[in-house]
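Engineer: A structural model of the following input is requested.
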Amino acid sequence: MDFIIDATIKAVQQLYNTTITANDINLQQTRKEFEGQVTIVTFSFTKFSRKSPEQTGQDVGEYLLANIDEVSDFNIIKGFLNISIANSYWLYIYNNTISKESFGIAQPNGKKVMVEYSSPNTNKPLHLGHVRNNLLGYSVAAILEAAGYEVVKANLVNDRGIHICKSMLAWQMFGEGETPQSAGLKGDHLVGKYYVIFDKEYKRQIEDLKAVGKTEEEAKKSAPLIIQAQQMLQKWEAGDEAVISLWKTMNTWVYDGFAKTYKKLGVDFDQYYYESNTYLLGKDIIEEGLTKGIFFKKEDGSVWIDLTEEGLDQKLVLRADGTSVYITQDLGTAQLKYNDFGMDESIYVVGNEQDYHFKVLFLILQKLGKNWAKGLYHLSYGMVDLPSGKMKSREGTVVDADDLIAEMEATAKEQTEALGKTEGYSDEDKQHLYYMIGMGALKYFLLKVDPKKRLLFDPNESVDFQGHTGPFIQYTHARIKSVLSRAGDITQTNLTSELDPLERDLIITLSQYPETIEIAAKEFNPAAIANYIYDLAKIYNKFYHEKSILQAESSSLKNFRLKISSTTAKIIAHGMKLLGINVPERM
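Structural biologist: Purely as a prediction, here's the structure:
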């Protein structure tokens, strides 16, 4: 609140003959257990007031109350001056700002940002970890766009390497020409099936070799299956037509499967990069780094960088035989992305097991003098766990995304029907509702937690209509829409009388939405939006239960409460959309 800051600067000048700036004022939102909406921390003022924090607060509070019409009262808790803002101010803010269609929509800021997420391997279906990754990346992109950025959503697909050769080889050996159509399986599940078959057969060969005296390490390296897979990779890199043809066929199956899962998850991409096109990139950058003395060669010809002064270690950037390592291609891909889009910032949404890799990548690019490297950021997120026994995975190791989505729809159906919330729905509408609630529950549960934290996902808990959940918020939106539907047309009314405390609290919460978007965008943290929308839904429900809307004491009050209800529904829908969640019109 700029007027509070300006008035506090004047108060300090007049009371203590001292000049301060806005940076010297610590303004906070008043804690819920105290009266007031804005708090000024007065501890830092005592050095020139020569008084206790409490007496300093008393001086400043009396000045504000006497000189600022918007200040209606104040109280002091130790060194915290809690300011109550007059109802007239909140009504003015609502009528002239919050109620406008443009509220919460930022103007373009002229900056471009790329958000890279998903980044799957093409040897198996997307799994639970990918779900958090995709939902997080998609939401961060939506939030940044809402904050005024031009956003590019990118997906770097890991479509080459030994992992895909394992699936290809197993299909050649055991597949008997099976296709997604003949098997009745999504393409990514079919390819994943052969990856599992390879792994089982490979382990069997290892045990056979150990039984005849090989060590485990020797057995892993000399098992016929792994040697054949390595030979297939060499053929791929050499451009062998038969291998390339099979690789394209099986990857096509996988992409078709991924597309269906992405559609179910409600995520999309503006730009795809493929490792098969980028894995040779970066070698020019290595030469550039050698010329600049950033890298050094060892006697065997391998190229390294010494990062010990930065608290890291020596890092290999090119093998002795001249072949790339991951950091090589990532250096090249980072340059390619910048060449393509010239973005101000680039966000990598990747799990926290890659923290070290990205520290090294960003540091190397900075040492190479890439000015754009200062805009690189690793959005590191924690793993997702499930309560033991809650779900079974198709492969027996990880929960795949399609199984999780099906489970969420089934859970939503069970709980929605138990609560009797589908009266008057056609079968088609019911299925759409179950999907909307199930996906809302999944997305909200995964996004309400700070990305850095590891979380435990419980499908049943996530669909609780009374808890800190997506369905609770979805139901609140449907409740508001029901009220508005019964009311018919709303007459435009600007309330001029006193606000009820619940109405005031609702307006205050609504007013915080643009700032919440800014915070979420700055921190790349959808949890800020998720928790804000939950707080808004809670406050509205309290207002709904304690105040009559359609039977209000006057027509002007009725129309005002309908208008504020409509605004609340709009903000809930907009905020949930930033999380990738749709809200129902009825429920």
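Engineer: drop to CA atoms for contacts and neighbour counts, all remaining ones
Structural biologist: Noted.
Engineer: please work out how many residues are found near the nearest residue to residue 70 once chain neighbours are set aside.
Structural biologist: If the residues on either side of it in the chain are set aside, residue 70 comes closest to residue 86, at 5.1 Å by C-alpha to C-alpha, 6 or more residues apart in numbering. Neighbourhood size, residue 86 [other C-alpha atoms under 10 Å]: 18.
Engineer: quick one: residue 354 from residue 577, how far?
Structural biologist: Here the criterion is C-alpha to C-alpha, to the nearest Å. By it, residue 354 lies 29 Å from residue 577.
Engineer: compare these two (neighbour count), which wins?
Structural biologist: Legend: neighbour count by other C-alpha under 10 Å for residue 354 and residue 577, higher for residue 577 (15 against 12).
Engineer: now the other sequence, so there's something to compare against:
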Amino acid sequence: MKQILQQLIQDAFYTNFDKKISANIDMPKEAEFDYSSNIALQTAKELGKSPKDIAAILEKDLKDTHDAIESIEISGPGFLMFTMKKSFLFSLVHNNAKTWGHTKNEDKKIMVEYSCLNAMKPFHIGHLRNMFLGESIARILETQGYNVFRANYYGDIGMNIAKCIWGLRNINNNTIPATPRLRGDSMGKCYALGGTAYKEQENAKKEIQQISKELYLGDNEDTQKIFQQGREWSFEYFETIYKKLGMTFDQHFYESQSWKPGMEIIKKHIGSLFTESNGAIVFEGEKFKEKLHTRVFINSEGNPTYETKDMGLCSQQNEAFAFDQNIHVVGNEQAGYFPVIFEAQYQVFPQLRDKQYHLSYGMVKLKDGKMSSRTGDVLYGDWLIDEAESKVSEILSSRDIADKENVIDKVAVGALKFGMLHIQPKNDIIFSLEKSTQFEGDTGPYVQYAYARISSILEKITPETFDDAVLIQNLEEADWNLIRHIQYFPLILQRCADEKTPHYLTHYLLKLVSNFSSWYSANSVKHADSPELQAGRIKIIKLLQITIKNGLHSLGIEVIEKM
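Structural biologist: Modelled structure (predicted):
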């Protein structure tokens, strides 16, 4: 409905003021209205008229323009307030289950780059936030009709790999761990050992620097053997994580494959875009755009930096999927990095200007501060998943549930996803596992339980069949209020897509489920006053259940039929 109202307002505005505008449609705070627009307030200064005068002109022109509109009123300083006909609201119950909430858009191609784990390094709980956010954004964008390409960029060459190789050589353990997870844990410990040695021992630092050179030169057989084995173990381990979290990617990209093309690009543009400085090759960003700074692309030892790898990656990603926008899901610690690298990329590839976007997010913090994977003082991501499963298992221990292990897995992963996505990306998280796994409060299990509760209600009732007109006449005001809240689902998804944040959706689902709980405690479905009222309420809670399912799917969370 949002698009229809937008178009009606825009047409009326053009007819009366001979100007093309983009109209905002919002959810009003006043419960008696369904939609609102502040277009009169937005354009008052430009038109030289009072907002109320503009609103009055538009209100008069908009009357009787669409069958779904019951009335239009002017509120406050000049808001246009729309009330929809009950026949329109009830028509929502006929929406297709799979596509309810979705919007048809132009065929815009969007790449979402996320996860981006480092080979031969620990997988910690901060990485979980990245993966949850990236997957949810990809799914939300798909609800808007965009062609979405999921990209994963592995950090698999450089100093981090060299530190792990040094650790593997010095840990004196020839036993191969039995499972992918144990192999991943083993490499994490070796990396931590190498990281500490690099920081505290000068000889170790030199040895690690030498290993890094050998990785790029490829001239040391033993280094290459360990390198390839470590990569294989890492990727095998990461795939178990992705499977657990319900994630797949359209393509994996690798630093080990992007640095050479990046070096070629840099060397080709030395003198025009890149300059020599103290033996290194740099990009002086401040010469191209205000507030940028200089960054090193090839260090004084002749090795590529992350900047050069990202230059090669840019070319590879655009070749794989000619995107209209590329969203890089990366922590806010890199907020100063991306404007410079993007400008360097735009100078080389002008057709990509303004198509790169950094989706920044805050850190996951603990009581003792930010996590570090350099020293081994780190909480692994799979440890957190295990702990969540243990908490959920304890809560469900006394319940008779079919396929309980699968239910525990879905609830635990859903709890982690919902808990982290509930916070706006730009903000840091102090994550509470205890709170997130509860079946009450602002949690994923609370929403999953509501879905299961509706399933239980529906399986016990077989309603009679009536025409919509009969059902509409028998519904009560509390029923209509529930439908009114359901109708905003497409609006919420669009806002999440526009602002690239899923937290609006988690808040919406919690409010929706809370409203359902209050409604159900006061309004019986099974023992409704009439068969017509019962049939109408069945249709409402079916749409509510579809809304919960599609909303949780957009967050990467599975529903459960029985809990």
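Engineer: wouldn't the residue nearest to residue 70 of the first structure be in contact with residue 74 here?
Structural biologist: No. Using C-alpha atoms under 8 Å, residue 86 of the first structure makes no contact with residue 74, being 10.9 Å away.
Engineer: tell me which residues of the helix or strand containing residue 91 of the first structure are tucked away?
Structural biologist: Residue 91 of the first structure belongs to helix 87-93 when assigned by DSSP states H and E. By neighbour count on 16 or more other C-alpha atoms under 10 Å, the buried set for helix 87-93 of the first structure is 87-88, 90-91.
Engineer: tell me the SS of the residue lying closest to residue 220 of the second structure once chain neighbours are set aside?
Structural biologist: The shortest distance from residue 220 of the second structure to any non-neighbouring residue, by C-alpha to C-alpha, 6+ apart, is to residue 214 (6.0 Å). Following DSSP: H, G, I helix; E, B strand; the rest coil, we place residue 214 of the second structure in the helix state.
Engineer: what number of residues lie near residue 214 of the second structure?
Structural biologist: By other C-alpha under 10 Å, the residues close to residue 214 of the second structure number 18.
Engineer: any idea what it aligns with in the first structure?
Structural biologist: Aligned counterpart of residue 214 of the second structure in the first structure: residue 235 (TM-score structural alignment).
Engineer: look up how far residue 221 of the first structure lies from its match.
Structural biologist: Distance from residue 235 of the first structure to residue 221 of the first structure, counting by C-alpha to C-alpha: 19 Å.
Engineer: in which helix or strand would I find residue 378 of the first structure?
Structural biologist: Judged by DSSP H and E, residue 378 of the first structure forms part of strand 376-381.
Engineer: so which elements touch that strand?
Structural biologist: strand 345-351, helix 355-367 (3 or more C-alpha pairs under 8 Å, 6 or more residues apart in numbering; DSSP states H and E).
Engineer: out of those, nearest to residue 487 of the first structure?
Structural biologist: Among those, the nearest to residue 487 of the first structure by C-alpha to C-alpha is strand 345-351 (44.9 Å).
Engineer: who's in contact with residue 500 of the second structure?
Structural biologist: 137, 359 (C-alpha atoms under 8 Å, 6 or more residues apart in numbering).
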